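Sequence below, structure please.
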Amino acid sequence: MPYINIKVTDERVTKKQKQKLIEGATQLVVEILQKDPKTTHVVIDEIAVDNWGVNGKQYSEFKTKTKK
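Sure, this is the predicted structure:
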């Protein structure tokens, strides 16, 4: 039973985009590992940008600086 965990920042990921991620990740496991899609679980965690770090900084700060 494959378990796929996708983590993304909570920046307006739409229901349609999430569905595409679930479909795509499932299909990848089916094609590469020959796993049954009926037993493949996909979980998407949305992480607040203040709880995500990049280059030693909170992503919210990093994003603000790159927009300037």
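
Please count neighbours and contacts with C-alpha atoms only from this point.
Fine.

so what secondary structure elements neighbour the helix or strand hosting Ile44?
When elements are defined using DSSP states H and E, Ile44 is found to belong to strand 41-47. In this structure, strand 41-47 makes packing contacts with strand 3-9, helix 15-33, judged by 3 or more CA pairs under 8 Å, 6 or more residues apart in numbering; DSSP states H and E.

repeat that with 7 Å
Using 3 or more CA pairs under 7 Å, 6 or more residues apart in numbering; DSSP states H and E as the contact criterion, the elements in contact with strand 41-47 are strand 3-9.

One more, so I can put them side by side:
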Amino acid sequence: MPFAQIHILEGRTEEQKRAVIEKVTQALIEALDAPQQAVRVLISEVPKTNWGIGGVSAKDLGR
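Coordinates of the predicted model:
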């Protein structure tokens, strides 16, 4: 059973997350010849204060 874990900054819309799930699922189906029902995708949203880029939080960078 293929399992993909995606970490993203908080703030994406439900529609965007739905698109990520659909497209990652399709990519795993194609790359691994996996049945769609076996694919799992987990999206973890990270607060911008907990995501560092070059030593600065994403929030402080205005992301």
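
Overlay the chains and give the TM-score.
Overlay of the two chains. TM-score (TM-score structural alignment, normalised by the length of structure 2): 0.91; 63 aligned residues with a CA RMSD of 1.2 Å.

ok, back up a step: corresponding residues in structure 2 for the strand holding Ile44 of structure 1?
Strand 41-47 of structure 1 corresponds to residues 40-46 in structure 2, going by TM-score structural alignment.

Mind listing what's buried along the matching stretch?
Residues of stretch 40-46 of structure 2 classed as buried: Val41 (neighbour count, 16 or more other CA atoms under 10 Å).

Mean distance between that stretch and structure 1 after superposition?
Stretch 40-46 of structure 2 differs from its equivalent in structure 1 by a mean of 0.5 Å after superposition (mean CA distance after the TM-score superposition for structure 1).

thinking again about what came up before, so the strand holding Ile44 of structure 1 versus strand 3-9, what angle?
Using axes from the mean of the first three to the mean of the last three CA atoms, to 10 degrees, one finds that strand 41-47 of structure 1 and strand 3-9 are set 20 degrees apart in direction.

Downstream of strand 41-47 of structure 1, the next helix or strand is which one?
Downstream of strand 41-47 of structure 1, the next assigned helix or strand under DSSP H and E is strand 53-54.

and that following strand, what other elements does it pack with?
Checked by 3+ CA pairs under 7 Å, 6+ apart, strand 53-54 of structure 1 has no helix or strand packed alongside it.

Residues contacting it, please?
When contacts are taken as CA atoms under 7 Å, 6 or more residues apart in numbering, the neighbours of strand 53-54 of structure 1 outside the stretch itself are Tyr59.
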